[in-house]
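S.K.: Below is the sequence, then the predicted model.
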Amino acid sequence: MSASNTVQTAKTAESEAPSGRMGDVAYTTIRKLILDNVWSAGYQATEAEVAAELGMSRTPVREALMKLQQEGLIKVTPRHGMQVLPISPEDMLQIYQILTSLEATAAELVAERGLDDASLKPLSDATAAMDAALQVDDLDAWAFADEQFHAHLLTLCGNEYLRNVVLNFWDRAHRARMVTLRMRPKPVHSTREHIELVAAIRSGDANLAGSVQRAHRKRAGTELLSLLNRLGLNRL
């Protein structure tokens, strides 16, 4: 979704949603603008400017900014507004260490549940969408399908606490992935690894599922960090 579409969605939501829900709409909209690098690291705006950009009143925007500050995505300074905080290669290293460990655990949990093909269909559909996107070199569609895969994996693991922790860090890594999406090799390896993970889960082999996901995350993290260092990208 483009920046204009994201903002238009917020304006429409404000006209339709109950007043108590507008803080959530503002939060979701601003967070997406940051994570998609529409508002990149260093972007600054006053509370009034953000409210005007979103076509919303200042109260829900203020609530959203406070929540985003607690998550570490922005810094709010009285009378000066908000500033989007950067993510460094060191941040990404630590984030990928978390993702590698917890997503491997999630994969093991899904395999242990012995889910049927119908339950696993969202994973299969996501890998098919990833493969189809590569066939037509649509990297944006590939990235969307990739995120859908991981979201479904976390839902299927059955551990809501694990899911919430991983999604928080997954969203932060999203910023770096989108910046470098067209700088990295075509994600053929990643697509194949997702297919291998689905096969391991379907077989009920928790150890194999965890191993496949752990290797996938380590490879992807190493690839991303090497690229950031090679290009001298010290902040995203």
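M.R.: The structure has been received and is ready for your questions. Because the structure is a prediction, the values reported are computed rather than measured.

S.K.: For the rest of this, base every contact and every neighbour count on C-alpha atoms.
M.R.: Fine.

S.K.: Next, count neighbours for the closest residue in space to Asp117 that isn't next to it in sequence.
M.R.: Counting by C-alpha to C-alpha, 6 or more residues apart in numbering, Arg202 is the residue found nearest to Asp117 once chain neighbours are left out, at 7.6 Å. Under the neighbour criterion other C-alpha atoms under 10 Å, Arg202 is assigned a count of 20.

S.K.: Surely Arg202 touches Ala111?
M.R.: Yes: applying C-alpha atoms under 8 Å as the test, Arg202 and Ala111 come out as touching, 6.8 Å apart.

S.K.: hang on, the earlier thing: just the buried positions in the helix or strand hosting the residue nearest to Asp117, please.
M.R.: When elements are assigned from DSSP states H and E, Arg202 belongs to helix 188-203. For helix 188-203, a neighbour-count test (16 or more other C-alpha atoms under 10 Å) marks 190-191, 193-202 as buried.

S.K.: Specify the angle between whichever strand or helix holds Ile98 and helix 188-203 in degrees.
M.R.: Take DSSP H and E as the rule and Ile98 turns out to sit in helix 89-112. Interaxial angle, helix 89-112 versus helix 188-203 (axes from the mean of the first three to the mean of the last three C-alpha atoms, to 10 degrees): 30 degrees.

S.K.: roughly how far apart are the residue nearest the centre of the chain and Leu35?
M.R.: Taking C-alpha atoms, centre = their mean, the centroid of the chain lies closest to Asp171, which sits 3.1 Å from it. Going from Asp171 to Leu35 by C-alpha to C-alpha, to the nearest Å gives 7 Å.

S.K.: before we move on, back to that, spit out the contact partners of the residue nearest to Asp117.
M.R.: By C-alpha atoms under 8 Å, 6 or more residues apart in numbering, the contact list for Arg202 reads 111, 114-117, 120.

S.K.: hold the first one in mind and look at this next one:
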Amino acid sequence: MAQSSKPTRVSDAYTQIKQEIRSARMPPGYQVPEPEIALRLGMSRTPVREALIRLEIEGLVELIPRRGARVLPIQASDMAEIYEILTAMEPEAAAALAGRRPTEAALKPLEEATAEMEAALEARDLDVWAEADDRFHHLLLELHGNRRLMEYIGLLNDQAHRARMVTLRMRHLPEKSTADHRAILEHIRAGDPDAARTAFRQHRQRAAQELLAILENYRLANL
């Protein structure tokens, strides 16, 4: 019984720690001993250790012998590479999806995520906005249907979302980003691959420029 439940414990530890990192509740540079993480999660050290190894492979943490785990800092060079890949791949997924003319029923989760972003922007609730933004990207890839693409882009989106949460209140209100998501959705709904591709590419390019400028200003301020 203990053997069969181990994968579940590791998965639970992985999911919980990853969410703490993605949401910036465990911010970049945060260092914590493994026993403290295990106590925090109410688990033994073994599943926590295995979860941390997975997160290290994904580039979210660094394991330091006898000192625990450190959440890796957000590097501008890393984010430039990540956004270059996202800008190349996500717009193609959106274009392919638009070419298939998904039904309104299939598009409903994307519509709900977009509407939630719009409502959160109106309410100035940036945490809810960021969660809906993250869900939009995940749902679009899920609807596209390429499992390997979803897994690979998902790892990169973890990094992008973490950077977004850290810098969320250093930016202007995400009015343009919200409008971008609405435009992407409407182009998909209209079955226009070229417009969906262009809108998504411009969205990612603008987001990358904004994020890299913030990271550079932070670096210069802390020289």
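M.R.: Yes, it's here. Computed from a predicted model, the values in this text were never measured in an experiment.

S.K.: Superposed, how do the two chains score by TM?
M.R.: TM-score of the superposed chains, computed with TM-score structural alignment, normalised by the length of the second structure, equals 0.92; 219 aligned residues with a C-alpha RMSD of 1.8 Å.

S.K.: Longest helix of the first structure, counting residues only.
M.R.: helix 206-231 (DSSP state H).

S.K.: mind listing what's buried in it?
M.R.: Residues 206-214, 216-218, 220-221, 224-225, 227-228 are the ones in helix 206-231 of the first structure that count as buried (16+ other C-alpha under 10 Å).

S.K.: what's the answer for stretch 77-89 of the first structure, then?
M.R.: For stretch 77-89 of the first structure, a neighbour-count test (16+ other C-alpha under 10 Å) marks 81-87, 89 as buried.

S.K.: Same question for stretch 117-133 of the second structure.
M.R.: Within stretch 117-133 of the second structure, the residues that count as buried by 16+ other C-alpha under 10 Å are 117-118, 120-121, 126, 128-133.

S.K.: and it, how far apart are its ends?
M.R.: One end of stretch 117-133 of the second structure to the other measures 7 Å (C-alpha to C-alpha).

S.K.: next one: stretch 59-73 of the second structure
M.R.: Stretch 59-73 of the second structure: ends 10 Å apart by C-alpha to C-alpha.

S.K.: Show where that stretch falls in the first structure, residue numbers please.
M.R.: The counterpart of stretch 59-73 of the second structure in the first structure, using TM-score structural alignment, spans residues 72-86.

S.K.: Tell me which residue of the first structure is furthest from the middle?
M.R.: The centre of the first structure is farthest from one residue, Arg79, which by C-alpha atoms, centre = their mean lies 30.7 Å away.

S.K.: Reduced to three states, what does that residue come out as?
M.R.: Under DSSP: H, G, I helix; E, B strand; the rest coil, Arg79 of the first structure falls in the coil class.

S.K.: residues in contact with the closest residue in space to it that isn't next to it in sequence?
M.R.: Sequence neighbours aside, Thr46 is the residue nearest to Arg79 of the first structure in space, at 7.6 Å (criterion: C-alpha to C-alpha, 6+ apart). Residues in contact with Thr46 of the first structure (C-alpha under 8 Å, 6+ apart) are 79-82.

S.K.: now stretch 195-209 of the second structure: which residue numbers in the first structure?
M.R.: Mapping stretch 195-209 of the second structure onto the first structure (TM-score structural alignment) gives residues 208-222.

S.K.: What is the mean deviation of that stretch from its aligned residues in the second structure?
M.R.: Compared with the second structure after fitting, stretch 208-222 of the first structure has a mean deviation of 0.7 Å; criterion: mean C-alpha distance after the TM-score superposition for the first structure.

S.K.: can you list contacts of that stretch?
M.R.: When contacts are defined by C-alpha under 8 Å, 6+ apart, stretch 208-222 of the first structure is touched by residues 93, 96, 99-101, 103-108, 111, 190, 193, 196-198, 200-201.

S.K.: With distance to Pro28 of the second structure added, can I get the buried residues of stretch 117-133 of the second structure in TSV?
M.R.: Below are those laid out as TSV (distance: C-alpha to C-alpha, whole Å):
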residue	distance to Pro28 of the second structure
Met117	26
Glu118	29
Ala120	26
Leu121	26
Leu126	20
Val128	21
Trp129	21
Ala130	18
Glu131	19
Ala132	22
Asp133	21
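
S.K.: Looking at the residues you listed, spot the one nearest Arg147 of the second structure.
M.R.: Nearest to Arg147 of the second structure among these, counting by C-alpha to C-alpha, is Asp133 at 20.2 Å.

S.K.: Quick check: that closest one touching Met117?
M.R.: Yes: with contacts defined as C-alpha under 8 Å, Asp133 of the second structure counts as touching Met117 at a distance of 6.6 Å.
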